[in-house]
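[1] Below are the sequence and a predicted model for it; my questions follow.
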Amino acid sequence: MITSKPEAPTALPPVKRRNAELVLVLLTIVIMMSAMAMAGLNLNNQVPGAMWGYGLIFGALALATHMALRFIAPYADPLILPCALFLNGIGVAMIWRLDAADSGDIEHAGIGMQLVWTAVGMVFCIALLFFLKEPRILQRYTYLSALTALVLIALPMIPGLGISEFGARRWIGIGPFTMQPSEFAKIALVIFLSSYLVTKRQVLSLAAKSIKVGRFKILDLPRARDFMPMVVGWVAAIGLLVITKDLGTSLLLFGTFLAMLYVATQRSSWVFIGLTMFIGAATAAMYIFWHFRQRVDIWFHAFDQEVYDRVGGSMQIVQGIVGMAYGGLFGTGFGGGQAHNIFAADSDFIFASLAEDLGLTGLLTILIVIFLLVQRGMRIALASRELFVKMLASGISFVMCFQVFVVLGGLTRIIPLTGMTTPFLAAGGSALMASWLMVGLLLRMSDNARKPAPQAIQDEGATQVIQR
């Protein structure tokens, strides 16, 4: 009996899932408006009229971005935009709630600029999707990206342009506006590292000798002549720390550098050597620079009365810790806490504000959404065909993940407080626009990775014609 060999199943093109995305986008709008309504009820026993104005503006921006995706990037990951909108919406609602509690007027509490920056960020996201059809084109600008990152980091050092606040010099002033160039520098640096490490990954993967304990190999040491990228990255990170006194950005950029170096080479020795060099330099900086020494003193002795009462002391971090503890498991309710009394409650300490109002349960929900966004970025890296795109997607994901770690680590005293902002949640235009640019890159890369091959699209179209 002759039997025919069963045919291999035909791979169908992936579904676009834009309708599922639309449902999630609508849900994020409802959550944002519900948070504002709850805050108004807790603050003044009434639903604020601002909920409708701000909610409808945010909703219109969200739906416009969703509609743009239907035409510009129809195969993009359907979870990325809703995750970003959820975080952005919660941030807008919390900033409004803090301003309303601080001013005592829920009808005239202002978040206008945060919505403006949200709109600008979404426009940047859509423009990037429209003009950047192939992310691998960015690989051509390896050293231009590095130069752009260095220029952006150095801008606050220019006399008359740079602004020094809270012991760090990381802002520039342009008329009535201030901007933090390092937020955009990290994107340029990730592009540079992605291109450079893809080109040099084979050389960097070579090992000179192995360190063994008995018969077990512990560590592969790289060749001495291949140390130059590590030295340059280390010098750049420590130079940033010394010149701008910005520990957070220095730690974020160097951590991203090490993570991407490990992804490119699969050599744990690079991570070990890099961490050793950074910790050694940071320890030396603690004894040389008073600002860094003060941060470490606050870290170790936050609850000492002398440190608490000192100007620029530990009052802020102690109030944040007490607020998070007061929130407990389920929080005081949106608008029910006293987070508005904490300095920078809407920016550096917005996680503490959220923890007090929403409790551990609400904070964990927000963290799950953040790390879902990071996971989708890693998934894009795995699905992409080009090595450069893999490195770029993983680099952006690392930046988002490390940024949250640096913020939460400072709030919980795992590491010294650094003053870094949380992606999408914190007040401020630079961080929000940079976050939306990173989301735009992820959406473009996911669309290209999930999009079926041209032949599959033609076959699908022919099938539809026959069925008709």
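    Thanks, I have it. What you are looking at is a predicted structure, and each value in this text was computed from that prediction instead of being measured.
[2] contacts and neighbour counts: CA atoms only from here.
    Will do.
[3] can you count the residues close to Met51?
    22 (other C-alpha atoms under 10 Å).
[4] Which strand or helix spans it?
    Using DSSP states H and E, Met51 sits within helix 50-72.
[5] Packing partners of that helix?
    Counting contacts by 3 or more C-alpha pairs under 8 Å, 6 or more residues apart in numbering; DSSP states H and E, helix 50-72 is packed against helix 18-44, helix 80-103, helix 112-131.
[6] following the last one, which helix or strand comes up?
    Right, helix 112-131. Per DSSP H and E, the helix or strand that comes after helix 112-131 is helix 142-154.
[7] Of all the helices and strands packed on helix 50-72, which one is nearest Thr148?
    helix 112-131 (17.7 Å; C-alpha to C-alpha).
[8] Between helix 80-103 and that closest one, find me the angle.
    170 degrees (axes from the mean of the first three to the mean of the last three C-alpha atoms, to 10 degrees).
[9] before we move on, back to that, for Leu247, which of the helices and strands packed on helix 50-72 is the nearest?
    That would be, of the helices and strands packed on helix 50-72 and by C-alpha to C-alpha, helix 80-103, which comes in at 24.3 Å.
[10] Distance check, Met400 against Ala381.
    According to C-alpha to C-alpha, to the nearest Å, Met400 and Ala381 sit 15 Å apart.
[11] Looking at those two now, which is surrounded by more residues?
    Neighbours were counted for Met400 and for Ala381 using other C-alpha under 10 Å; Ala381 has more, 25 against 21.
[12] adding another structure so you can compare the two:
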Amino acid sequence: MSGFRHPPPQARSGGRVPRNAELLLCVGALGLTAFAYLAMTTGIGGGFDGRAVRALGVFAVFVLVTHLAVRRWAAAADPVLLPCVVLLNGLGLVIIDRLDRAEAAIAANSGAAVPSSDAAHQLVWTGLGFALFIAVLVVVRDHTRPANYGYTCGLAGVVALLIPALLPSRFSEVNGGKSWILLSGFSIQPGEFAKVLLIIFVAAFLVANRELFTSAGQRVLGMTFPRLRDLAPLLLVTFVAVLVLVYEKNLGFSLLVFGTVLAMMYIATGRATWLFIGLAMFSVGAIIAYQLFDHVRVRVEVWRDPLATYYTTGYQISQALFGMGTGGIVGTGIGSGRPQDVPFAKTDFIISTIGEEMGLIGLAGVLVLFLILTVRGFSAAMTTRDAFGKLLGGGLSFSIGWQLFVVVGGVTKLIPLTGLTTPFMSYGGSSLLANYMILALLMRISHDARSAPPPPPRPAAPIADAMTQHVSRKLLPRRGQ
């Protein structure tokens, strides 16, 4: 742990050693992405075509520019975070391109018009994500600065969630969920950005009121509960966020927000009381939602037995399970399976595509990448000395790991489907931009923690103030006695 708390001289003097390691890892990530492209084009019966070469070249330029920006504005940051995201994003581009080609082949065989390339759109969003990443590093020079705008971020996050709920359905509804802003040729999901804003608000609020949560309050059954007036702002924002998301039929995002806030409460106080309170609130809310909302009951019934409704609501999860079962341990090979038979394979079910064509080994590798990203994010949070940085970094890191758990749990039928997408991999610009914001904040926290000078040694206490101890001993007999 001392290596994290007291950064090495290279990290404090410019970070050339961490950045060289980052560059080497990014080159390795690009190499693996190129190999995946080659495997994909070979699997569908072609070679390493110009389309794949152009996409890989543009992606490599994005990565190089971003690496140079990190050298300039976050030279001491963790060298592992960016390469993990580069590989995840690169694999996502390969899989989306593979599904595009399958859709184009189906359209050509049926005589229909070939749809536009989602992989090309995703590559554009990737460039915008890297640009936003750099912008956050440039603007947020100190990771504690967002704490000054905590309540503003909370209000902005709630407003971002309210906008789709207030808009007419033709401007906000997609596949039965009102969580979008739809304009001519443009769509955005503001809830993805609200997630980041709400995490900043919760971190700032908990830091400002930490003593109230740990000491003040009433004791009931041996547990200390804070006063309602102290807890009111946090409860209000969380309740409104979850209520709006339930109204918009975006239950996955409600679960993501609720779980992240609960985890941050535990990180801030260290009290297991909050876990019991949260689980009790979740249980009550789940029962109420099941009784009130038809779409919740449908998802629970599909989770219990998807084959019972195979030709209707259970088709998606059934096809995903069949595909992953076909993939087995090593997979069918990228380009050799039939993941296009799963609806929304590019978004909600990109994990099932990985499981089918890359097998259990490939899926485990992707999960390990997310595990490394989450753990290194927590490490960055722990190494910083201020409470806001610890809470912000912990909340952001937990949100990535928690979202992945919810997604994989839904696809593998461990829990009911929620509609969340896989960070950095699924098709969608809003999710990609928001997650690159999270990555930039984690890099800023890591840089500030590693580049900070070590704490000064404690001055020696004056002899008059030093702790003393009276030692008694038996008198020795005099010589001659």
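    Thanks, I have it. Bear in mind that the values here come from a model prediction, so they are computed numbers and not experimental data.
[13] Give me the TM-score for this pair.
    The TM-score (TM-score structural alignment, normalised by the length of the first structure) is 0.89; 436 aligned residues with a C-alpha RMSD of 2.2 Å.
[14] what's the mean distance for the helix holding Met51 of the first structure versus the second structure?
    Once fitted to the second structure, helix 50-72 of the first structure is off its aligned match by 0.8 Å on average (mean C-alpha distance after the TM-score superposition for the first structure).
[15] before we move on, the earlier item: just checking, which of the helices and strands packed on helix 50-72 of the first structure sits deepest inside the structure?
    helix 80-103 (a mean of 24; mean count of other C-alpha atoms under 10 Å).
[16] so that helix matches what in the second structure?
    Using TM-score structural alignment, helix 80-103 of the first structure lines up with residues 81-104 of the second structure.
[17] returning to that earlier point: taking helix 112-131 as reference, get the angle to the helix holding Met51 of the first structure.
    In terms of direction (the same axes, to 10 degrees), helix 50-72 of the first structure departs from helix 112-131 by 10 degrees.
[18] Contacts only, for the spatially most central residue of the second structure.
    By C-alpha atoms, centre = their mean, the mean C-alpha position of the second structure lies nearest to Ile400, the distance being 2.1 Å. Residues in contact with Ile400 of the second structure (C-alpha atoms under 8 Å, 6 or more residues apart in numbering) are Phe370, Thr374, Pro423.
[19] and which of the residues you listed is nearest to Thr126 of the second structure?
    The closest of the contacts of Ile400 of the second structure to Thr126 of the second structure turns out to be Pro423 (C-alpha to C-alpha; 12.3 Å).
[20] where exactly do the strands run in the second structure?
    Using DSSP state E, the strands of the second structure run over 173-174, 177-178, 181-183, 186-188, 218-220, 223-225.
[21] ok, how many other residues are close to Leu258 of the first structure?
    Count around Leu258 of the first structure with other C-alpha under 10 Å applied: 21.
[22] Same question for the top helix by length along the first structure: list its buried residues.
    In the first structure, taking DSSP state H as the definition, the longest helix is helix 350-383. The neighbour-count check on helix 350-383 of the first structure (16 or more other C-alpha atoms under 10 Å) flags 350-360, 362-363, 366, 369-371, 373-383 as buried.
[23] Isn't Ser172 of the second structure up against Trp180?
    Yes: at 4.5 Å, Ser172 of the second structure counts as touching Trp180 under the criterion of C-alpha atoms under 8 Å.
[24] Overlap in contacts, these two.
    Pro164.
[25] quick one, what contacts the nearest residue to Pro82 of the first structure once chain neighbours are set aside?
    Closest residue to Pro82 of the first structure in three dimensions, ignoring its sequence neighbours and counting by C-alpha to C-alpha, 6 or more residues apart in numbering: Val25, at 5.2 Å. Val25 of the first structure makes contact with Ala62, Leu63, His66, Leu81, Pro82, Leu85, according to C-alpha under 8 Å, 6+ apart.
[26] Please determine how far Val25 of the first structure is located from Ile158 of the first structure.
    42 Å.
[27] can you check Leu204 of the first structure too?
    On the measure of C-alpha to C-alpha, Leu204 of the first structure and Ile158 of the first structure end up 36 Å apart.
[28] more crowded one of these two?
    Set Leu204 of the first structure next to Ile158 and count neighbours by other C-alpha under 10 Å: Leu204 wins out with 22 against 10.
[29] ok, and the closest non-adjacent residue to Val203 of the first structure?
    Asp226 (7.3 Å).
[30] isn't the one you found right up against Gln202?
    No: in this structure Asp226 of the first structure lies outside contact range of Gln202 using C-alpha under 8 Å: 10.8 Å.
[31] Settle it for me: which of these two has more neighbours?
    Shown here are Asp226 of the first structure and Gln202; by other C-alpha under 10 Å, Asp226 has more neighbours (16 against 11).
[32] Now do stretch 36-54 of the first structure: everything it contacts.
    33, 93-94, 96-97, 101, 106-108, 115, 333-336.
[33] As JSON lines, those with distance to Val389 of the first structure would be great.
    JSON lines is the format used below for the contacts of stretch 36-54 of the first structure (distance: C-alpha to C-alpha, whole Å):
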{"residue": "Met33", "distance to Val389 of the first structure": "37"}
{"residue": "Ala93", "distance to Val389 of the first structure": "34"}
{"residue": "Met94", "distance to Val389 of the first structure": "35"}
{"residue": "Trp96", "distance to Val389 of the first structure": "38"}
{"residue": "Arg97", "distance to Val389 of the first structure": "40"}
{"residue": "Ala101", "distance to Val389 of the first structure": "45"}
{"residue": "Ile106", "distance to Val389 of the first structure": "46"}
{"residue": "Glu107", "distance to Val389 of the first structure": "47"}
{"residue": "His108", "distance to Val389 of the first structure": "45"}
{"residue": "Leu115", "distance to Val389 of the first structure": "31"}
{"residue": "Gly333", "distance to Val389 of the first structure": "42"}
{"residue": "Phe334", "distance to Val389 of the first structure": "40"}
{"residue": "Gly335", "distance to Val389 of the first structure": "42"}
{"residue": "Gly336", "distance to Val389 of the first structure": "45"}
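[34] what's the distance between Ala352 of the first structure and Ile174 of the first structure?
    30 Å.
[35] same question, Ala381 of the first structure
    37 Å.
[36] residues contacting the closest residue in space to Gly429 of the first structure that isn't next to it in sequence?
    Using C-alpha to C-alpha, 6+ apart and skipping residues adjacent in sequence, the residue nearest Gly429 of the first structure is Trp117, 5.2 Å away. Residues in contact with Trp117 of the first structure (C-alpha under 8 Å, 6+ apart) are Gly428, Gly429, Leu432, Met433.
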